[in-house]
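S.K.: Have a look at this prediction, sequence included:
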Amino acid sequence: MPTDLKSSSYQISKPENRIYLARFLKSLRAKMRQKAALLPGQIDVENLELLRDFPQFDDRFTAPMHGFKSADDYYEQSSSGRYLATIAIPTLLVNAENDPFLAPSCFPRDVAAASKFVFLETPPEGGHVGFAEGTPDGEYYSERRAVEFLMAEVPA
């Protein structure tokens, strides 16, 4: 989970992630064109192709459409990292060390070490797709761990 949206937005903009970024931006551009068609005169999609990364897209669309002053304001207010230290119920975070979209700040090791409620698991592998294990039933490590965690933490 990207507990730090700003760092994740820059992480996905790195050259090694350009194939992912291009695909995401293509999808977001198409969605903005659809929204503009549904809301004539309310959404300016001129020069949409000039937006080259998430910070640019979020500054132009995400932030203003959701009441934020800027992409940075959106990232700051919407990132879950700032709330982790105040969590008072058992919470499991599972982030693969090799997730190409997560910057080091998305691994709240200090918070987890200091909290009796925040549990951080960082398997070395898993990428960004929920730790697909290739089982015939399509089981995912992250889903299995969530169920195991709940079974251990929630009284019967």
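M.R.: That came through fine. Note that the structure is predicted; figures quoted are calculated from it, not measured.
S.K.: going forward, measure contacts between C-alpha atoms and count neighbours the same way
M.R.: Fine.
S.K.: And stretch 60-71, how far out from the chain middle?
M.R.: Centre-to-centre, stretch 60-71 and its host chain are 17 Å apart (C-alpha atoms, centre = their mean, to the nearest Å).
S.K.: Also stretch 110-130?
M.R.: Using C-alpha atoms, centre = their mean, the offset of stretch 110-130 from its chain centre is 14 Å.
S.K.: next one: stretch 72-82
M.R.: Its chain's average C-alpha position is 11 Å from that of stretch 72-82, according to C-alpha atoms, centre = their mean.
S.K.: which residues touch it?
M.R.: Identification of contacts with stretch 72-82 by C-alpha atoms under 8 Å, 6 or more residues apart in numbering yields Pro2, Thr3, Asp4, Leu5, Lys6, Pro55, Asp59, Thr62, Ala63, Phe68, Cys106, Pro108.
S.K.: Any of these buried? List them.
M.R.: By neighbour count, with 16 or more other C-alpha atoms under 10 Å, these hold Pro2, Thr3, Asp4, Leu5, Lys6, Pro55, Asp59, Thr62, Ala63, Phe68, Cys106, Pro108 as buried.
S.K.: which of these lies closest to Arg23?
M.R.: Of all those, Arg23 sits closest to Pro55, with 15.5 Å by C-alpha to C-alpha.
S.K.: In the helix or strand hosting that closest one, which residues are buried?
M.R.: Element membership for Pro55, per DSSP states H and E: helix 54-57. For helix 54-57, the neighbour count (16+ other C-alpha under 10 Å) marks Phe54, Pro55, Phe57 as buried.
S.K.: try this one next to it:
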Amino acid sequence: MREVVRHVSTRYPKANIYAVGWSLGANILVRYLGEESHRCPLSGAVSLCNPFNLITADEDFRKGFNNIYNKALAKGLRSIFKRHLLLFEDMGGGYNIPLAVNAKTVKDFDEGLTRVSFGFKTADDYYSHSSSSDSIRNVCTPLLCIQAANDPIAPSRGIPPDDIKENPNCVLVVTPQGGHLGWVAGAETPLGAPWTDPLVVDFLEHLRKGRQPEDPDPSFNIDESEHNPSENLESLEV
């Protein structure tokens, strides 16, 4: 993330750069924003369905119906890894190749392979140090966070609402429905674009105009008639 932003900033030094992250990508983005803090070159960012606390997300991921998602993702990771097994034949460093090859859950795969690659002692250690829940308080870039209360992959109990609300650079929107990146609405449902797409663009356009917080911008608003979010906006937490 840091290298990409640095590259784009160098190539286009006069441009305003914005970033949008989905799911685990949102966690990476928010963690980056917090680490860079006031040094961050981004002019604005949006986080959608961020798991925030990866330990909490992993706990919920292994419960009830969520096991279906867990097993499906683990299967995909095994499939990708098996195509590259030869690269790990003579590689030491504590990799547990049998565990990764036969991983039943994402955590099994992370325990056998991912956490070793990044130098962590355990998968939980990896999750703890990679979570963005402790980074949000250091974010100095305008940031819009959109979450769904019924998200099975990014559980609402992992959201750090107090830290977000206390940070004047952040806005939190929590919809009662939406699942994991499933904010569908309007006449074209379920094939149309999510209602969050125009909302994200409105937010970034608001930032592009360079308006100050005390200068209200009527072009940025969470308006049901404009974005047609149907029942998703019965309640908002901002």
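M.R.: All right, it came through fine. All figures in this text were calculated on a predicted structure; none of them were measured in a lab.
S.K.: For the two chains, what TM-score is obtained?
M.R.: In this superposition the chains share a TM-score of 0.86, using TM-score structural alignment, normalised by the length of the first structure; 155 aligned residues with a C-alpha RMSD of 2.2 Å.
S.K.: coming back round to it: may I see the buried residues of helix 54-57 of the first structure arranged in CSV, with distance to Ala85 of the first structure as well?
M.R.: Below are those laid out as CSV (distance: C-alpha to C-alpha, whole Å):
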residue, distance to Ala85 of the first structure
Phe54, 27
Pro55, 26
Phe57, 30
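S.K.: Quick check: closest non-adjacent residue to Asn98 of the first structure.
M.R.: Nearest residue to Asn98 of the first structure in three dimensions, chain neighbours excluded: Gly127, at 5.3 Å (C-alpha to C-alpha, 6 or more residues apart in numbering).
S.K.: Closest to the centroid, which residue in the second structure?
M.R.: Per C-alpha atoms, centre = their mean, the C-alpha nearest to the average position across the second structure is that of Ala26, at 2.1 Å.
S.K.: Among the contacts of stretch 72-82 of the first structure, which lie within helices?
M.R.: Leu5, Lys6, Pro55, Ala63 (DSSP state H).
S.K.: Do I have it right that the last one meets Phe54?
M.R.: No. Using C-alpha atoms under 8 Å, Ala63 of the first structure is not in contact with Phe54, being 11.2 Å away.
S.K.: residue ranges of the strands in the first structure, please?
M.R.: Applying DSSP state E to the first structure gives strands spanning 91-94, 118-121.
S.K.: what's the matching range in the second structure for the first one?
M.R.: So that's strand 91-94 of the first structure. Mapped onto the second structure using TM-score structural alignment, strand 91-94 of the first structure spans residues 143-146.
S.K.: tell me the average deviation of the matching stretch from the first structure after fitting.
M.R.: Between stretch 143-146 of the second structure and the aligned residues of the first structure, the post-superposition mean distance stands at 0.6 Å (mean C-alpha distance after the TM-score superposition for the first structure).
S.K.: Residues touching the helix or strand hosting Leu29 of the second structure, excluding its own?
M.R.: Secondary structure assignment for Leu29 of the second structure, by DSSP H and E: helix 24-36. Residues outside helix 24-36 of the second structure that contact it (C-alpha under 8 Å, 6+ apart) are 1-2, 19-21, 40, 46-52, 130-132, 135-141.
S.K.: Show only the entries of the residues you listed found in helices.
M.R.: Secondary structure from DSSP H places Arg2, Ser130 of the contacts of helix 24-36 of the second structure in helices.
S.K.: Which members of the contacts of helix 24-36 of the second structure are classed as buried?
M.R.: Neighbour-count burial (16+ other C-alpha under 10 Å) is assigned, among the contacts of helix 24-36 of the second structure, to 20-21, 40, 46-52, 130-132, 135-141.
S.K.: Can you report how many residues lie near the residue nearest to Asn98 of the first structure?
M.R.: Per other C-alpha atoms under 10 Å, the neighbour tally for Gly127 of the first structure reads 17.
S.K.: ok, now how distant is it from Leu21 of the first structure?
M.R.: 15 Å (C-alpha to C-alpha, to the nearest Å).
S.K.: again with Gly67 of the first structure
M.R.: As judged by C-alpha to C-alpha, Gly67 of the first structure and Leu21 of the first structure stand 25 Å apart.
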